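Trainee: Here is the input, now give the coordinates:
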Amino acid sequence: MSSSGIRGRVQKLITKYPTLRHIMVLLTGTAIAQIVVMGVSVITARLFTPEAFGQFAIFGSLTAIATTIASLRLDMTIMLPEDDDEARRIARVATYCNVVVTGLFTLAALVLRDLVIAQYGDPALASWLVMGGFTVFFVAQATMMQFWFNRKTDYRTISLNRVQQAIGAAGGQLGFGLVGLRTLPGLIFGTLIGQAFAFVNLRLRARDLFRPIPEGTASGRELVGRYKKMPLLNMPNALVDSVRINGITLLIGTVALGAVGQFNLAWRILQVPIGLINSAISQVFFQKLARVRPGEMLPLVRSTMIRSMLIAIVPFGLIYLVSPWMFILVFGQQWDMAGDFARALTPWLAMQLVTSPISTVFVVTDNQQWMLAFSIVFCAAPLSLLYFSPLALLDTVFWLGLLMAAMLAIMLGMSLLAARGYDRRRPEGTDEVDAGAEPTP
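Mentor: Next up, the predicted model:
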């Protein structure tokens, strides 16, 4: 078939299936962002030491936890109201929350400086952690605005924003490394450049979100009360999930910053196949799930699971086979442990690709309490294994990968049960779900 024939067939598919068009737009932006990050990482891995990346991993983990709760998950609620002015009001409340959490993070970084030194034995990390407040604000606000563009099905803007942030952060780190600032400040300032650049560009495009709200629109207090399940149930669930992911990095960092640098490189590189596929599918699936009616949920969830499983087999099979020597070949001899960590993490991250698109099922079906209970166990299990394991670090991470994969398989079963229960509801009962639903990997 000629190239023009292929393009014609693709165009027909995209025209017939709008969801596919949205996925392709997001996938393009995500692919460009990941390619940029991968290409720059090959160079920065030779400019910065594993110890410097270990320091930055601790910095990133602490800021990620704060970013998770910055808006009290009200940013996701922007998707729910029928009225755009109510969505704008929620965005205002989410912004106020972001500012408060940013201030609290900065204050905590100053007050708890000695505690950070005691845990990691690194005064430089403790001193530069105060810059994390900027990261929390930029990322939290950009995420909030992306939900507005998701509401408007403007996936092109979301896609462009991801590319801008990736190019800005990767280019900033590379630039500082090339001029000789090959320590933690170089990684921090390089990343902040990308985050600030993406935030400013998105803010300029989101003028409609910040235009004056007419009188008569529901107040922020009223809307928070209407969607109270978001801060009361969804936020704790997201916080527990963030503590699980970032707590693993923080615990490994107490062993050695070099070790957490190796682990973090493996983790970041393994996120590439997930990022290329999953973020695009998740964002579009999220918007589609918010509008699904009883009777349609289970087929949608089941087909998404099967599709994700088929997608995961080839890339993660190859990663398991080639990662131990590939990391040394690509990133240099100093990253000899990273490939072994990558192999150990493969089962977990393969299952993460499968479960992430359907993670919002519990919110849309008004079963946040299921996910909260699961998340607590899902958090406690890996952190307990890391803390109490008598095995060497690499062996412990191997068992960690298997444990997390098995638990995610349980989550798949829970998702199917939640979808089946939703489909059994009468159509007129769907209004009850909207009050507490949100239409995240």
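
Trainee: from here on, contacts and neighbour counts on C-alpha atoms
Mentor: Fine.

Trainee: which SS class is residue 291?
Mentor: The local conformation at residue 291, judged by DSSP: H, G, I helix; E, B strand; the rest coil, is coil.

Trainee: Can you give me the distance of it to residue 57?
Mentor: Look at residue 291 and residue 57: by Cα to Cα, to the nearest Å, they are 38 Å apart.

Trainee: More neighbours: which of the two?
Mentor: residue 57 (24 against 12; other Cα atoms under 10 Å).

Trainee: tell me which residues of stretch 175-188 are tucked away?
Mentor: Residues of stretch 175-188 classed as buried: 175-177, 181-188 (neighbour count, 16 or more other Cα atoms under 10 Å).

Trainee: Now render these as CSV, adding distance to residue 200 and secondary structure.
Mentor: What follows is those, written out as CSV (distance: Cα to Cα, whole Å; DSSP: H, G, I helix; E, B strand; the rest coil):
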residue, distance to residue 200, secondary structure
175, 21, helix
176, 21, helix
177, 24, helix
181, 25, coil
182, 27, coil
183, 27, coil
184, 24, helix
185, 22, helix
186, 21, helix
187, 20, helix
188, 18, helix
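
Trainee: Quick check: the farthest pair among the residues you listed?
Mentor: 175 and 184 (13.6 Å; Cα to Cα).

Trainee: returning to what we had before: closest to residue 91 out of the buried residues of stretch 175-188?
Mentor: residue 188 (27.8 Å).

Trainee: Give me the contact list for stretch 311-322.
Mentor: For stretch 311-322, contacts defined as Cα atoms under 8 Å, 6 or more residues apart in numbering pick out 273, 342-343, 346-347, 350, 353-354.

Trainee: Another for comparison:
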Amino acid sequence: MAVSRAGILPATLTLLAGGLLAQLLPLLLGPWLTRLYLPEQFGHYTLFVAVAANFAVLACARYDFALPLARDETEARDLMALCVRVLLCVTLTSALVALAAALIVGASMFWLWLPVAVAIAGAGQWLTQWSTRAGRFTALSGSRVTQYGGAALAQVAGGLAQAGVAGLIIGPLLAGGLALAWLRQPSPLGGWGGLRTVSRSALRTIALKHRDFPLFNTPHAFAGALQDTLAVALLVVFTGEAAAGFWGLAIRYLKAPASLIGGAVSQALYPRLVHATPADARTIVRQIMSTLALTALPLVLLLLAFGPTLFASVFGEQWREAGTLARALAPYIGLHFVASPLGVVTLAWGAQAWALRLALVGQVMFLVALALGLHIGGTVGGAWAVSVSMTLYFGWFFWRLPAQCPRPLPIDREL
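Mentor: Take a look at the predicted model:
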């Protein structure tokens, strides 16, 4: 069927409205949080989130992203049942890793919250894609408001109670658990109990049908999460935990627009691309890229001109170094803003193998540039090196992406 930008606009605006409200509290409370917690505590929290993200991308083996492609309710039910089983296995694995870290390695006890974080994140990803398939964009917006706004409020409460790193970690977990209530609805074909009765043969069939997701998209997503973990580890090794805290704050706030706008665009774009003709799909992707680039440009210029001053004024003078990092990372952040929602394009087009190969190259470039920059010029040198290397990487990605649209689209192919 024909695809126009108008077809995506209502869903995007609904998600964007929820996202704006979801980001409002964290943005308003951020300056308070930086006065309640030390940079070193933010460094610990940044590392915890990075490690949890590594498990979270494995949580459903990315089969959750196949839900919008399901042809009927039976296939959707089988995919959901598969997601639940994989999520339970990954959560158990993370619990064993956390217990070993606490008892054998002697790591901080807050790592015992790792399996809770993995379970909540995995369930959120699964139910988000399920709601996207059903077009439940109001529920998606409500979930985001509860998750992000609630996390900031809970972290403030933890800071006032002088809970330290635990306050930063537990707050988002409580909010994430509450956010799942927005996404819950009776499962197709028999309610939630129907998920337990799916046969092994049905699970095997559906797993093989959508095998590209664990084979290509899962390594892709895991490599991206691992990149963030290794980046934080490099910062701690080269410059200490406070530097990791500065980096974490800068990345958290600089990527907030990409999370807000990019998340809304991708959730509305994915199901639309699945049903688009090749010509319409290429057209709409080019239009989205152009619009996102024009939106990102003012942010980049603002950071380049006033980054350190802005961060010192808003978060306190002790966070000026985070603003210096923000200035150095500005080109990378602008390009990431454009690329962030385009991850679903390769899912819809069945180009996951190409995306995986390119992403691995980009992640190696990122880490090598960061390590060399840290060695030569410290934290700021590492940030500028990342911006230079990622400009080359994203430039190639944007140029080659439209050519990945297949004929016919994956939804029309037979197994």
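
Trainee: care to give me the TM-score?
Mentor: Comparison of the two superposed chains (TM-score structural alignment, normalised by the length of the second structure) gives a TM-score of 0.92, and 405 aligned residues with a Cα RMSD of 2.2 Å.

Trainee: could you list every residue that touches the aligned partner of residue 244 of the first structure in the second structure?
Mentor: Under the alignment (TM-score structural alignment), residue 244 of the first structure pairs with residue 227 of the second structure. Counting by Cα under 8 Å, 6+ apart, residue 227 of the second structure touches 363, 366-367.

Trainee: okay if I get these as TSV plus distance to residue 408 of the second structure, secondary structure and neighbour count?
Mentor: Below are the contacts of residue 227 of the second structure laid out as TSV (distance: Cα to Cα, whole Å; DSSP: H, G, I helix; E, B strand; the rest coil; neighbours: other Cα atoms under 10 Å):
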residue	distance to residue 408 of the second structure	secondary structure	neighbour count
363	30	helix	20
366	34	helix	23
367	37	helix	20
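
Trainee: what stretch of the second structure does the longest helix seen in the first structure fall on?
Mentor: Ranked by residue count, the top helix of the first structure under DSSP state H comes out as helix 297-331. Per TM-score structural alignment, the counterpart of helix 297-331 of the first structure in the second structure is residues 281-315.

Trainee: The matching stretch vs the first structure, average offset?
Mentor: Compared with the first structure after fitting, stretch 281-315 of the second structure deviates on average by 1.3 Å (mean Cα distance after the TM-score superposition for the first structure).

Trainee: Does residue 293 of the first structure touch residue 426 like I think?
Mentor: No - judged on Cα atoms under 8 Å, residue 293 of the first structure makes no contact with residue 426 at a distance of 9.4 Å.

Trainee: Per the alignment, residue 135 of the second structure pairs with which residue of the first structure?
Mentor: That one, residue 135 of the second structure, aligns with residue 153 by TM-score structural alignment.

Trainee: Find the nearest non-adjacent residue to residue 338 of the first structure, please.
Mentor: Residue nearest to residue 338 of the first structure in three dimensions, not counting chain neighbours: residue 262, with 4.7 Å by Cα to Cα, 6 or more residues apart in numbering.

Trainee: where does the most centrally placed residue in the second structure sit relative to residue 147 of the second structure, distance-wise?
Mentor: Central residue of the second structure (Cα atoms, centre = their mean): residue 259, 7.3 Å from the mean position. Residue 259 of the second structure sits 13 Å away from residue 147 of the second structure, taking Cα to Cα as the criterion.

Trainee: picking that back up, looking at the alignment, what corresponds to the residue nearest to residue 338 of the first structure in the second structure?
Mentor: Structural alignment (TM-score structural alignment) places residue 262 of the first structure against residue 246 in the second structure.

Trainee: Over to residue 70 of the first structure?
Mentor: Match for residue 70 of the first structure (TM-score structural alignment): residue 59.

Trainee: What is the burial count for its match?
Mentor: 30.

Trainee: quick one, what contacts it?
Mentor: Residues counted as contacts of residue 59 of the second structure (Cα under 8 Å, 6+ apart) are 83, 86-87, 90-91, 118-119, 122.

Trainee: Now list the buried members of those residues.
Mentor: 83, 86-87, 90-91, 118-119, 122.

Trainee: wait, which of these is closest to residue 318 of the second structure?
Mentor: residue 118 (32.2 Å).

Trainee: which one is that closest one nearest to, not counting chain neighbours?
Mentor: Once flanking residues are discounted, residue 118 of the second structure sits nearest to residue 56: 5.2 Å by Cα to Cα, 6+ apart.

Trainee: count of neighbours near that neighbour?
Mentor: Around residue 56 of the second structure there are 29 residues (other Cα under 10 Å).

Trainee: Same check on residue 164 of the first structure?
Mentor: Here the count is done by other Cα under 10 Å, and residue 164 of the first structure has 23 residues near it.

Trainee: what residue of the second structure matches up with it?
Mentor: Checking TM-score structural alignment: residue 164 of the first structure goes with residue 146.

Trainee: farthest-separated two in the buried ones among the contacts of residue 59 of the second structure?
Mentor: Of all pairs in these, the most separated under Cα to Cα is 83 and 118 at 13.5 Å.

Trainee: element containing residue 119 of the second structure, please.
Mentor: helix 114-134 (DSSP states H and E).

Trainee: Check the mean deviation of that helix from the first structure.
Mentor: Relative to the first structure, helix 114-134 of the second structure is 0.7 Å off (mean Cα distance after the TM-score superposition for the first structure).

Trainee: what's in contact with the helix or strand following that helix?
Mentor: Remark: after helix 114-134 of the second structure, the chain's next helix or strand is helix 137-144, criterion DSSP H and E. Contact with helix 137-144 of the second structure is made by 11, 14-19, 22, 128, 131-132, 179-183, as judged by Cα under 8 Å, 6+ apart.

Trainee: Go again with 6 Å.
Mentor: By Cα atoms under 6 Å, 6 or more residues apart in numbering, the surrounding residues in contact with helix 137-144 of the second structure are 15, 18, 22, 179, 182.
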